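Chemist: sequence unavailable; structure follows:
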């Protein structure tokens, strides 16, 4: 744990020193919010604007991007450059390395979410959560969702054979998850087979948990089960945290295959 906390501080400093990737991480969700919020100005349900619905999904999608997509691309590049091989030579358990990544993604995710909420409330009429319970739900869904996405991203980083090809392998997976999980479209408008596939993965449950925070309780009737299912949201995200941890320990590689 102490080494993981120290590693987390280093990961955060490295993130903010890489200005291009830092700006992209914060700017892309906001850019999508501006584009979609400006183009689609209608209601998806009585009293629920598209922006209100879209913000909930975009917060979850941004966490997926920073946790899963970014790490699954970044780690193979670090592996090819020999960064991970050098880390392997120091007395740092793999779990501490994983914890450092989770801390970095969590802090970046919280900052990005806060920035998005400020812009959405100021320019697109977003109604912020009005009760302490909803803010608490936002907190635990964010924590579990980021942990699950980050650990899955670390585990998935072992699939690309080379760092330069990682984006081609990872990006389509992340995009498909966003399109079938109710980020860009109302989830119940999607074909039922897409809904069933999405329900296997964490992003669907992250987006559903976020909708319970930002949408009125009356909208819960439009969910597949007719309710927010927050208990199942917590269960599914917790299972993915456990599964992601196990996959990390089983599949994570410090060195490239050819170095073995």
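Modeler: Perfect, I can see it now. Please read all numbers here as calculations on a predicted model, not as lab measurements. Numbers count the residues shown, from 1 in each chain.
Chemist: going forward, measure contacts and count neighbours with C-alpha atoms only.
Modeler: Fine.
Chemist: list the contacts of the closest residue to residue 77 other than its chain neighbours.
Modeler: Nearest residue to residue 77, sequence neighbours excluded (C-alpha to C-alpha, 6 or more residues apart in numbering): residue 163, at 4.1 Å. By C-alpha atoms under 8 Å, 6 or more residues apart in numbering, the residues touching residue 163 are 73, 74, 75, 76, 77, 78, 79, 80.
Chemist: included below, for side-by-side comparison, is a second structure:
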């Protein structure tokens, strides 16, 4: 007795589910945050350096620079701005050359992953670490140095937009300056001196109006000076605005300069960013 074999019924094949752009960005962001946290040196420097500097300078300088404003309070606002610059400009300017030199960027460019996802992951990492660092700085400053938190919604709003514009400008500039480093080792040598000079001339370590006029003019060309000035309007008394070079906090000019640097940084990124090292072509 012969049996007739029936052809197997066709099985439906399910196409792999395509991830949406938000999911891709979130996954890349989580990856970037994990990589950052695994580097203990980066965590200690980024999160600990501003706090260590506040403790040192508060122990050395305890005088008032204006009625009701101590040097420590003035210095803390500058260190908040410096912390935001460190996690964005300095970290990206150092780590992207390392990834480029190791061939990570070259491999990413050869995958189906959209190129923008890589940058979205960096932005998410910067925002997450920046928020954590700023919260830690504020907690230490309030607990140990009597820093007064903003008492109105308007000042919190100013704090938010100054931080967002400042971090955006510094992030874009960090991505742009990463292309200047020829090797992984040269990233720190390129970026760190720039960051240190900006801190010294932008009113972080010294009262800005005590600096030579030519130094003030140079600092006014870069974002950090305006980030510090915007944050002083949040944490220092309104009357202190008269001590600023323009006789006021000039928040309109702060917003204009930081927004201009966002545009400049974006143009520099588009024109200079490299996925491969020069030796790879």
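Modeler: Right, received. Where do you want to start? None of the values given here were measured: they were computed from a predicted structure.
Chemist: thinking again about what came up before, trace the residue nearest to residue 77 of the first structure over to the second structure, please.
Modeler: By TM-score structural alignment, residue 163 of the first structure lines up with residue 184 in the second structure.
Chemist: give the helix, strand or coil label for that match.
Modeler: On the three-state scheme (DSSP: H, G, I helix; E, B strand; the rest coil), residue 184 of the second structure is labelled coil.
Chemist: correct me, but residue 1 of the first structure touches residue 96?
Modeler: Yes: with contact defined as C-alpha atoms under 8 Å, residue 1 of the first structure counts as touching residue 96 (6.4 Å).
Chemist: these two: which has the busier surroundings?
Modeler: Neighbour count, other C-alpha atoms under 10 Å: between residue 1 of the first structure and residue 96, residue 96 has more, with 18 against 12.
Chemist: the more buried one -> the second structure?
Modeler: In the second structure, the residue equivalent to residue 96 of the first structure is residue 117, according to TM-score structural alignment.
Chemist: ok, its match touching residue 31?
Modeler: No: shown here, residue 117 of the second structure and residue 31 do not form a contact pair, counting by C-alpha under 8 Å, at 11.5 Å.
Chemist: what's the mean deviation for stretch 123-132 of the second structure versus the first structure?
Modeler: Here stretch 123-132 of the second structure, set against the first structure after superposition, deviates by a mean of 1.2 Å using mean C-alpha distance after the TM-score superposition for the first structure.
Chemist: and the strands in the first structure?
Modeler: Secondary structure of the first structure (DSSP state E): strands at 43-45, 48-49.
Chemist: single out the most deeply packed of these.
Modeler: strand 48-49 (a mean of 18; mean count of other C-alpha atoms under 10 Å).
Chemist: distance to residue 106 of the first structure for the strands of the first structure - can I get that in TSV?
Modeler: Formatted as TSV, those follow (distance: least, C-alpha to C-alpha, whole Å):
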stretch	distance to residue 106 of the first structure
strand 43-45	30
strand 48-49	28
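Chemist: so which of the ones you listed is nearest residue 6 of the first structure?
Modeler: With C-alpha to C-alpha, the closest approach to residue 6 of the first structure among the strands of the first structure belongs to strand 48-49: 42.8 Å.
Chemist: helices and strands around the closest one, which ones?
Modeler: The contact analysis (3 or more C-alpha pairs under 8 Å, 6 or more residues apart in numbering; DSSP states H and E) places strand 48-49 of the first structure against no helix or strand.
Chemist: what residues in the second structure pair up with that strand?
Modeler: Aligned by TM-score structural alignment, strand 48-49 of the first structure falls on residues 69-70 of the second structure.
Chemist: the matching stretch vs the first structure - mean distance after superposition?
Modeler: Averaged out, stretch 69-70 of the second structure is 0.4 Å away (mean C-alpha distance after the TM-score superposition for the first structure).
Chemist: closest to residue 89 of the first structure among the contacts of residue 163 of the first structure?
Modeler: residue 79 (13.3 Å).
Chemist: what is the neighbour count of the alignment partner in the second structure of residue 121 of the first structure?
Modeler: Correspondence of residue 121 of the first structure to the second structure, assessed by TM-score structural alignment: residue 142. Burial measure for residue 142 of the second structure: 14 neighbouring residues, criterion other C-alpha under 10 Å.
Chemist: surely residue 185 of the second structure touches residue 96?
Modeler: No: if you go by C-alpha under 8 Å, residue 185 of the second structure and residue 96 don't touch, sitting 11.2 Å apart.
Chemist: tell me which residues touch the residue mapped onto residue 253 of the first structure from the second structure, please.
Modeler: The equivalent of residue 253 of the first structure in the second structure is residue 274 (alignment by TM-score structural alignment). Going by C-alpha under 8 Å, 6+ apart, residue 274 of the second structure touches residue 179.
Chemist: tell me who's in contact with the aligned partner of residue 163 of the second structure in the first structure.
Modeler: Under the alignment by TM-score structural alignment, residue 163 of the second structure pairs with residue 142 in the first structure. With contact set as C-alpha under 8 Å, 6+ apart, residue 142 of the first structure has these partners: 60, 63, 206.
Chemist: which one is the residue nearest the centre of the second structure nearest to, not counting chain neighbours?
Modeler: Centrality entry for the second structure: nearest residue to the mean C-alpha point is residue 88, 2.4 Å, by C-alpha atoms, centre = their mean. Leaving out its chain neighbours, the residue that sits closest to residue 88 of the second structure by C-alpha to C-alpha, 6+ apart is residue 171, at 4.7 Å.
Chemist: I'd like the distance between the one you found and residue 192 of the second structure.
Modeler: 15 Å (C-alpha to C-alpha, to the nearest Å).
Chemist: cool, residue 216 of the second structure as well?
Modeler: For residue 216 of the second structure, the distance to residue 192 of the second structure - C-alpha to C-alpha - is 20 Å.
Chemist: and residue 123 of the second structure, by the same measure?
Modeler: Separation of residue 123 of the second structure from residue 192 of the second structure (C-alpha to C-alpha): 20 Å.
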